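Asks: predicted model and sequence follow; I will ask about them next.
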Amino acid sequence: MNTYKAPLRDMRFALFDVIQAEALYARLGIEAAQRDVLDAALEEAARFNETVLAPLNTVGDREGCQFDKASGAVKTPSGFKEAYQQFVEGGWAGITARAELGGMDLPESFGVLMKEMIDAANLAWGNYPLLSHGATEALKHHGEPWQQEVFLKAIVEGRWTGTMCLTEPHCGSDLGLLKTRAEPLADGKYAITGTKIFITGGEHDLAENIVHLVLARLPDAPAGTKGISLFIVPKVKVERDGTVGERNAVRCGSIEHKMGIHGSVTCVMNFDGAEGYLIGQPNRGLAAMFTMMNTARLAVGIQGLGLIDRAFQNALRYSRERLQMRALSGAKEPSKPADPIIVHPDVRRMLLTSKALAEGGRLLAYHAATLVDVLERSQDEGERKAADELLGYLTPIVKACLTEWSVECTYNSLQCFGGHGYVAEWGMEQLARDARITTIYEGTTQIQALDLLGRKVMQLQGAGLKQFLGMVQRFCEQQIENAALAEFVAPLAALAKEYADLTLAIGKKAAANPEEIGAASVDYLFYSGYLALAYWWAKAVATAEAGDYPAEFKAMKRETARFYFQRLLPRTRLHKAGIEAGAASLMGLDAALFDS
């Protein structure tokens, strides 16, 4: 009963019309990114996701992954392996990889559209290629030429997949505590020994080999995060010339039994002297791993976006069909025994919340992805530096806000179904369960908030923040005389000024008490997200009004933006109050008194 239809019209409007990606692609010299090619790829991607992946979403949830303790093997749910084969045959595994590596050489920001479809169609299945993309980024930026030739090409082709092996049972997010060891061998390889937990795709039956990227310590490594190195450890041994050998000494010890994403396997991985190769410089592994993590954080934000949209689509269809009670202002469909529930104001509130956050969040995420294109392909060093700064600022906002909003919106969409939403047959409770993990993995919301306020704003003196505020200011100045946008431009300009003032105030308080950063960080993160969406909604209305679009489309954009500004943007009042309350009320109670 739970279906998915790729929102191609709004995807095209966001990427090509509002963000104007075609002009960017031409300026960056991305020859493969011709509009006819991109449109054809979108149509085929939609077909694959709607007809192949989406029907497997319920299958994956009900079957889960099967673990054979004796062999350490994992069997994915029915249809997952065949879907992965179709994915590989279609060339989707290398959609954004360079042509010399066997990829399609399409922009990262275009690949995000495919990723949104995958995550909406089947989030659990999508975790397998997600980690491969992260491994591709790490190898592309930090791998030696032979490592790229041997490992990277196979991952781009889809014959092999990749993982990120970071944390350990005692670590959590504090990677400075990790204990996995790497002992140098005589042939230039390393013997990796240790246990890693929460490893997505650590073992499965989709591909011929799995390339684990593992954080470990060399014998002479300094303590803490400064003593971490990164290693390639394949499931099946691979020599420097690409020769594949016997099974390596790495094994899945168990798989987790989770609240959601049952079709995505999460493994405990045991390395017992497994052979591997060093990536990059010794003791610089965390920097290389952050290349993967930052890519993955944007990708998880896209997961939140996909879940919002799928849940909204199903709730909207149900709300149009479900008859219950009459509208308070009188019967809207008197020929029927009751009106459809979409006539009721609070059902509309729930639906419009999802619609506003999905379409605004789409612009936010797609724009961040275009910065990756600039960073990867621009020949202008200054432009790359600026893109890096703005991307660094936006990444925690995209990751945390879109995932937190996915929890809210899948809840709202389930609520539209009433009791039917709580039973498995309608598929809504699965979306709500699946959404919950997105706020946790690849750095919790709290970690993203500390990264945004503590590092990107305070430590780096707000380089990316200043760029963002500059974007807002330029837009407001351009539209100041546009009466049709007055209801959006005036409050946007006022909030941008307030945001800048709040940032300065936090900095002053933190100078006297560092706890103020932690106390303000989550509220600051959400204020940032709501302000960013206000900018993009105002820009979407401006684009729609100035373009040759049907009157119904223009009205839809304007009314949704009006809802956002009047109903969701005022949440900044709550977050402002939280920021200004400071650390005192959080830190005043002695830890020993919490249970008294």
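Replies: Now that the structure is in, tell me what you want to look at. Numbering: from 1, shown residues only.

Asks: from now on I want contacts and neighbour counts done on CA atoms only, so please keep to that.
Replies: Will do.

Asks: residue 209 and residue 100: what is the separation?
Replies: 22 Å (CA to CA, to the nearest Å).

Asks: which of these two has more residues huddled nearby?
Replies: Using other CA atoms under 10 Å, the more surrounded residue of residue 209 and residue 100 is residue 209, with 23 against 9.

Asks: who are the neighbours in contact with the closest residue in space to the more buried one that isn't next to it in sequence?
Replies: Closest residue in space to residue 209, ignoring its immediate chain neighbours: residue 160 at 4.8 Å, by CA to CA, 6 or more residues apart in numbering. Going by CA atoms under 8 Å, 6 or more residues apart in numbering, residue 160 touches 154, 207, 208, 209, 210, 211.

Asks: is it correct that the fourth one is in contact with residue 237?
Replies: No: between residue 209 and residue 237 no contact is recorded; they are 9.0 Å apart, counting by CA atoms under 8 Å.

Asks: how far away is the residue of the chain positioned farthest from its centre from residue 318?
Replies: Counting by CA atoms, centre = their mean, the extreme residue of the chain relative to its mean C-alpha position is residue 335, 45.5 Å from that point. Per CA to CA, residue 335 is found 19 Å from residue 318.

Asks: repeat that for residue 152.
Replies: 45 Å.

Asks: okay, now the one to match up with it:
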Amino acid sequence: MWSYQAPLRDMQFVLEHWLQAPQAWSRSPTFEALDMPLAVQVLEEAGRFSQGVLAPLNSSGDRQGCRWTAGQVSTPDGFAEAYRAYVDGGWPSLACAEALGGQGLPQLLDAALQEMLYATNHAWAMYTGISHGAYLCLKAHAAPWLQARYLPEIVSGQALPTMCLTEPQAGSDVGLLRCRATPEGDGSYRLHGNKLFISGGEHDLTTNILHLVLARLPNAPPGSRGISLFLVPKQLDDGRANGVHCDGIEHKMGIKGSATCSLIFEGAQGWLIGDANQGLAAMFVMMNSARLHVGLQGLGHVEAAWQNALEYAAGRVQMRAPLRPDGVLAQVADPILYHPAMRRVLLELRTTSEGLRAIGYWAAHLLDQAEHAPDPQAQQRAGQLAQLLTPIIKAFFTEQGFRQASNALQVFGGYGYVAEFAIEQTLRDSRIAMIYEGSNEIQANDLLLRKVLGDEGRAFGLLLTELRDEAEQGGEWAECAGFAAALGNLCEVLTVVVSGIRARAREDSEYPYRAAGDFLQLCGVTLLALAWARAARVSRALPEDDPLRADKLQSARFFFNYLPSRVAQYRVAIENACEALPFV
């Protein structure tokens, strides 16, 4: 029992009013033909595909899972047919360049598509989720002949790529990997080694699978400096199977319809992507795209949890509510929707979902601007902001996906714990996103150590400017003045906190690592504050009788009423991290 309706009205609000994306598109030669009606049409079609094709396969795919037999993987019933419909709809090419066979649309629209895919069927979307990152990686680093041979297959959806980093002894620390590549006389390489936890490493959706593999060349420097990246197809051009085999799949807590594979490379033929020993630089193009997509998984889980919790709360009747919106005391039991405890949970679900959407789409829009804005300075600024936001989006969004799914399960009571109501699947599926593509702890270290302290605060200064500008604009409208003031205060809190961390780090080099997790959470809450301060302000553009305008103001009031306690919690935790942790 699970339902989903694409939140098209809110998506349109974010694109048109929060981001003012149509104005940016009109200034870009790449997107000047794109307008809001066309964008809405794309979103509507994506919603129809997600609701009509993927959502019905979510629970059945979870129950059936994948099957491994003698190196071959069968995906759940309906998955292969859904992929053919996805390809026939042109979705793999959505945000790819027209010169390479794509539709040339913004990554912003692709982000909205990804949210819908993950909200309706996370496991299925794992097969397609890495494709755009692989496309960007080859486009940026592969030799022209390699691009010409394999990019069309990725853009069209004829082949699906994988990302092969992890080995049994090398997880987050890729410098420990042992997979090796030896050069052949014809310019290719032979790869030998094992890879673990490879999403979509084997499946029946496409005939060919393109593995992007990290490996070591002979005489490569030790550690991460000696890693190269290779493209290793499952099937060679002459039709022969390449020397890569799936020797098993994992049995997991969630996303059971996604084949998580162990791969063995036994003299598999591959080709170098980019320069020798520079594999991480090439792979991080793919990883950064993947981290944004993983953050959108968190958003998709929150949205799905919110919709289904609301539907259940409106139909579940018990006890008398102390207060109804019409002021009438009920003579019989009411839907639990009216009870304060449930209203509190549902409002948090709604404000989290809509707030994350604004920030996640902003990051995608910044990536578009970093590549296509007409002004080079605007490109640079957008790129810096996007890089700063990426670890926050990956970690904060995925934590909210799990936390809010758990909160939503509470609305269902005992029914939420049984498989008849699929909120328990959402809770299980959401948990992995906090681990893969760089665990959330690694994202916190990356944010504070590299993105804030490491570049002398340049990118962080751009974010502070964004916060201050919004606080100043919001203060001009009486209804938003309180929200703007709260956002301005948060900006000052962040400034003081970073200054304190920087000072303490001079005396205690471990301190930033102890504070990093809570600092990322503080940044996440601040971004939600930005989302709601701006949403309330730009809602003025909506007609006064539009229910969405009242909803935005109501949600902003709720958010800022409950915000101070969360800010205080993270600030105190950061300050208390000055106390060294004992060894256990």
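Replies: On my side now, so go ahead. Since the model is a prediction, treat every value here as computed from it, not as a measurement.

Asks: one step back: compare the contacts of residue 160 of the first structure and tell me which is most surrounded.
Replies: Busiest of the contacts of residue 160 of the first structure [other CA under 10 Å] is residue 211, holding 26 neighbours.

Asks: name the helices or strands packed onto whichever strand or helix holds that one?
Replies: According to DSSP states H and E, residue 211 of the first structure maps onto strand 209-216. For strand 209-216 of the first structure, the packing partners by 3 or more CA pairs under 8 Å, 6 or more residues apart in numbering; DSSP states H and E come out as strand 160-165, strand 229-234.

Asks: for the first structure, just list every one of the strands.
Replies: 66-68, 73-75, 160-165, 181-184, 190-200, 209-216, 229-234, 236-238, 244-247, 250-255, 266-279 (DSSP state E).

Asks: corresponding residues in the second structure for the longest one?
Replies: I take that to be strand 266-279 of the first structure. Alignment note (TM-score structural alignment): strand 266-279 of the first structure is matched to residues 260-273 of the second structure.

Asks: what's the spacing between the matching stretch and its chain's center?
Replies: 27 Å (CA atoms, centre = their mean, to the nearest Å).

Asks: try stretch 444-463 of the first structure
Replies: 17 Å.

Asks: can you name the residues of the second structure that that stretch overlays?
Replies: By TM-score structural alignment, stretch 444-463 of the first structure lines up with residues 439-458 in the second structure.

Asks: quick one: buried residues of the matching stretch?
Replies: Across stretch 439-458 of the second structure, burial judged by 16 or more other CA atoms under 10 Å covers 439-449, 451-453, 457-458.

Asks: please apply the same query to stretch 498-510 of the second structure.
Replies: 498, 501, 502, 505.

Asks: excluding chain neighbours, what is closest to the aligned partner of the last one in the first structure?
Replies: This means residue 505 of the second structure. Counting by TM-score structural alignment, residue 505 of the second structure lines up with residue 510 in the first structure. Using CA to CA, 6+ apart and skipping the chain neighbours, the partner closest in space to residue 510 of the first structure is residue 516 (5.1 Å).

Asks: I figured that neighbour was touching residue 582, is that so?
Replies: Yes: using CA under 8 Å, residue 516 of the first structure is in contact with residue 582, at 6.0 Å.

Asks: more crowded one of the two?
Replies: Using other CA under 10 Å, the more surrounded residue of residue 516 of the first structure and residue 582 is residue 516, with 23 against 20.

Asks: could you measure from that one over to residue 572 of the first structure?
Replies: Taken as CA to CA, the span from residue 516 of the first structure to residue 572 of the first structure is 19 Å.

Asks: on that earlier part again, separation between the match of residue 505 of the second structure and residue 179 of the first structure?
Replies: Residue 510 of the first structure is 34 Å from residue 179 of the first structure, by CA to CA.

Asks: also residue 90 of the first structure?
Replies: Counting by CA to CA, the gap from residue 90 of the first structure to residue 179 of the first structure is 41 Å.

Asks: who's more crowded, the two?
Replies: Ranked by neighbour count (other CA under 10 Å), residue 90 of the first structure and residue 179 place residue 179 first, with 20 against 14.

Asks: who's the closest spatial neighbour of residue 313 of the first structure, skipping the chain neighbours?
Replies: residue 4 (7.3 Å).

Asks: what's the burial count for the one you found?
Replies: 22.

Asks: what lines up with residue 306 of the second structure in the first structure?
Replies: Match for residue 306 of the second structure (TM-score structural alignment): residue 312.

Asks: hang on, its match packs against residue 413?
Replies: Yes: applying CA under 8 Å, one finds residue 312 of the first structure in contact with residue 413, separated by 5.9 Å.

Asks: could you find the counterpart of residue 478 of the second structure in the first structure?
Replies: Checking TM-score structural alignment: residue 478 of the second structure goes with residue 483.

Asks: what about its match, distance to residue 153 of the first structure?
Replies: 54 Å.

Asks: who has more neighbours out of these two?
Replies: residue 153 (20 against 10).

Asks: tell me the contacts of the nearest residue to that one once chain neighbours are set aside?
Replies: Closest residue to residue 153 of the first structure apart from its sequence neighbours, by CA to CA, 6+ apart: residue 101 at 5.4 Å. Residue 101 of the first structure makes contact with 149, 152, 153, 156, according to CA under 8 Å, 6+ apart.

Asks: overlap between the residues you listed and the second structure?
Replies: Retained in the second structure (both residues aligned by TM-score structural alignment, their matches' CA atoms under 8 Å) from the contacts of residue 101 of the first structure: 152, 153, 156.

Asks: any chance of those residues in JSON lines, plus distance to residue 499 of the first structure?
Replies: Shown next, in JSON lines, are those (distance: CA to CA, whole Å):
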{"residue": "152", "distance to residue 499 of the first structure": "43"}
{"residue": "153", "distance to residue 499 of the first structure": "45"}
{"residue": "156", "distance to residue 499 of the first structure": "42"}
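
Asks: and of the residues you listed, the nearest to residue 300 of the first structure?
Replies: residue 156 (20.0 Å; CA to CA).

Asks: burial count for that closest one?
Replies: Neighbours of residue 156 of the first structure (other CA under 10 Å): 28.

Asks: same deal with residue 477 of the first structure?
Replies: For residue 477 of the first structure, using other CA under 10 Å, the count is 12.

Asks: quick check: the alignment partner in the first structure of residue 287 of the second structure vs residue 96 of the first structure, distance?
Replies: Correspondence of residue 287 of the second structure to the first structure, assessed by TM-score structural alignment: residue 293. According to CA to CA, residue 293 of the first structure and residue 96 of the first structure sit 17 Å apart.
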